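[1] Predicted model follows, preceded by the sequence.
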Amino acid sequence: MFKKLCLALLLLTEMAFAYHTTPEPVQKPAAILKDVMSFLYYKRDYLRLTEDFTGYDASMNKISTAEFFRQFATGNYLPLRLKSNFGGNEYRLYPLNAKVNKDLRSVLKGEGETDYRHFKMEAKPLPGLNYTNINGKVYNQQNTKGKIVVLKCWFIACTTCNAEIPELNNLVNRYRNRKDVLFVSLAFDPKDKLVAFSKKTPFNYAIVPVKESYIAHQLNINEYPTHLIVNKQGLVTKVVNTAHELTVALDHEAAK
């Protein structure tokens, strides 16, 4: 009995120590901030800000996700991923010093502004949901109610948009038995060019021609590709820029 009590106390002590110890970063800030490419490699390997995470300010005070993104958007911080003591994603806003060059500062500010803009789109209705695809099928608020709508914003000449199509086709195929999940793409190319594209390139999304102004001004999107998930209540739940991020977010939404 005494031995078990001692072990329990030891475990509690270790947990308390871990809780009050600042976690180590997954990579040293100096290495990440060496140049733009170093940051981009770090982003590829470690940044998962479209997934659920715990955020801390520069002093390691826990802050809301909204406040985390607001501060990140100022361009004064690096979102530094930490080695979590308890699992899950944790990030600290690491202040940039005077040695960080202006090109990297500009990249970080752009990343922060994009992430914050995307975050602020969440929990809001999708503007202008009234589309007709190249085959004449209509998508609107009435016939998409009670369904998850997965949207891709793109254009034919976008190399990255085209490169991810095979991965997106696999995603559509994985959800082929889910009649409550719709995949719709919004492209600002003319209808005839989109029809020609669809004949040459297998793309399992519905293809909808829209005006570029709709994507840029009503959806407030200026990066391509951009993916949005609209839940069964008609509210945006996630805005992301890669097929991998989309897959993670859709799996989460579809499991609800």
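    All right, it came through fine. Numbers count the residues shown, from 1 in each chain.
[2] Please count neighbours and contacts with C-alpha atoms only from this point.
    Noted.
[3] can you give me the helices in the stretch 51-200 of the chain?
    65-72, 102-121, 159-163, 165-174, 191-200 (DSSP state H, counting those that start in this stretch).
[4] so the longest one versus helix 65-72, what angle?
    Right, helix 102-121. 150 degrees (axes from the mean of the first three to the mean of the last three Cα atoms, to 10 degrees).
[5] Which positions within helix 102-121 qualify as buried?
    104-105, 108-121 (16 or more other Cα atoms under 10 Å).
[6] do the shortest one as well
    Along helix 159-163, these residues count as buried under the neighbour rule (16+ other Cα under 10 Å): 161-162.
[7] How far does it sit from its chain's centre?
    17 Å (Cα atoms, centre = their mean, to the nearest Å).
[8] other SSEs contacting it?
    Packing contacts for helix 159-163, counted by 3 or more Cα pairs under 8 Å, 6 or more residues apart in numbering; DSSP states H and E, involve no helix or strand.
[9] what does it contact?
    154-156, 224-225 (Cα atoms under 8 Å, 6 or more residues apart in numbering).
[10] do that again at 7 Å, thanks
    Helix 159-163 has contacts (Cα atoms under 7 Å, 6 or more residues apart in numbering) with 154, 224-225.
[11] which residues does residue 211 contact?
    So residue 211 contacts residue 188 (Cα under 7 Å, 6+ apart).
[12] how close does it sit to residue 204?
    21 Å (Cα to Cα, to the nearest Å).
[13] One more to weigh against that first structure:
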Amino acid sequence: MKRLLFILFLLAAFCLAACKGGDGRQPSAAKTAGVAPDFVLRDITGNKVQLSQYRGKIIVLEFWATWCPPCKATVPELIALQDKYAAKGLVVVGIALDEGEGSQSKVSAFSKGHKINYPLLLGDENVSKSYGVFSIPATFLIGRDQKIITAYKGYVDGLEGLLSKEIDKNI
């Protein structure tokens, strides 16, 4: 019983550290200042996708995983942003950090089950490190010029509204 309580305590402490309250906005770290690091990843159908192919669009880049409850909570907000701003040149791009065999099918099934309307890519450690992502969810708003406008680390209550304000300034 003590072992179970200890494990629950550790999980709660980790969640509090990773899922900050407030607006979650963090000053951009050196790795995320300036131009968004380019990458090539595979999407859930196996096609290669490069971030720079979205140059000229505003990008909401979300690092997440199917097993992460705070990440799941942001999905409806990201779907709404994609619906609201796609015609104005916005694209939401999810980078799934699920690992192991079967992660592609797991992310694909999650996408279908939640009716995700934006591209999902299968991330790796190199991309996470290049953006300074050490906890999820982590959200980056990237301008048409591929420069990072703002970053939110951890769960952010009202993310859709905060991003909408920033997007409206940059459309």
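    Done, it's in. No experiment lies behind these values; they were computed from the predicted model shown.
[14] what about residue 218 of the first structure, neighbour count?
    12 (other Cα atoms under 10 Å).
[15] any idea what it aligns with in the second structure?
    When the second structure is aligned by TM-score structural alignment, residue 218 of the first structure is paired with residue 130.
[16] about what we covered before: show me which of the contacts of helix 159-163 of the first structure is closest to residue 130 of the first structure.
    residue 154 (17.4 Å; Cα to Cα).
[17] Leaving out sequence neighbours, find the closest residue to residue 221 of the first structure.
    Distances taken as Cα to Cα, 6 or more residues apart in numbering place residue 215 nearest to residue 221 of the first structure, at 5.7 Å, with adjacent residues excluded.
[18] can you check residue 91 of the second structure too?
    residue 59 is the one closest to residue 91 of the second structure (Cα to Cα, 6+ apart), at 5.1 Å.
[19] contacting residues around the one you found?
    Contacts of residue 59 of the second structure (Cα under 7 Å, 6+ apart): 90-93, 141-143.
[20] Next, work out how far apart it and residue 16 of the second structure are.
    Residue 59 of the second structure is 27 Å from residue 16 of the second structure, by Cα to Cα.
[21] what do you get for residue 72 of the second structure?
    Applying Cα to Cα to residue 72 of the second structure and residue 16 of the second structure gives a distance of 16 Å.
[22] Now the helices of the stretch 51-200 of the first structure in a markdown table, please, with extra columns for distance to residue 247 of the first structure.
    Output for these, formatted as a markdown table (distance: least, Cα to Cα, whole Å):
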| stretch | distance to residue 247 of the first structure |
| --- | --- |
| helix 65-72 | 21 |
| helix 102-121 | 17 |
| helix 159-163 | 15 |
| helix 165-174 | 7 |
| helix 191-200 | 23 |
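[23] so which of the ones you listed comes closest to residue 48 of the first structure?
    Closest among the helices of the stretch 51-200 of the first structure, once you apply Cα to Cα, is helix 102-121, at 11.0 Å.
[24] which ones are touching residue 237 of the first structure?
    Here residue 237 of the first structure is in contact with 122-123, 229-231 (Cα under 7 Å, 6+ apart).
[25] among these, which recur in the second structure?
    Comparing the contacts of residue 237 of the first structure with the second structure on both residues aligned by TM-score structural alignment, their matches' Cα atoms under 7 Å, the contacts found in both are 229-231.
[26] For the aligned residue in the second structure for residue 128 of the first structure, which non-adjacent residue is closest in space?
    Using TM-score structural alignment as the criterion, the counterpart of residue 128 of the first structure in the second structure is residue 38. Distances taken as Cα to Cα, 6+ apart place residue 51 nearest to residue 38 of the second structure, at 5.5 Å, with adjacent residues excluded.
[27] so what corresponds to the one you found in the first structure?
    With TM-score structural alignment as the criterion, residue 51 of the second structure matches residue 140.
[28] Could you pull up the residues touching its match?
    Per Cα under 7 Å, 6+ apart, neighbours of residue 140 of the first structure: 129-131.
[29] residues near the equivalent of residue 93 of the second structure over in the first structure, how many?
    Counting by TM-score structural alignment, residue 93 of the second structure lines up with residue 184 in the first structure. The tally of other residues near residue 184 of the first structure (other Cα under 10 Å) stands at 21.
[30] go on, residue 57 of the second structure?
    Counted with other Cα under 10 Å, residue 57 of the second structure comes out at 20.
[31] same check, this time on residue 33 of the second structure
    So residue 33 of the second structure, with other Cα under 10 Å, has 16 neighbours.
[32] now it: how far from residue 2 of the second structure?
    44 Å.
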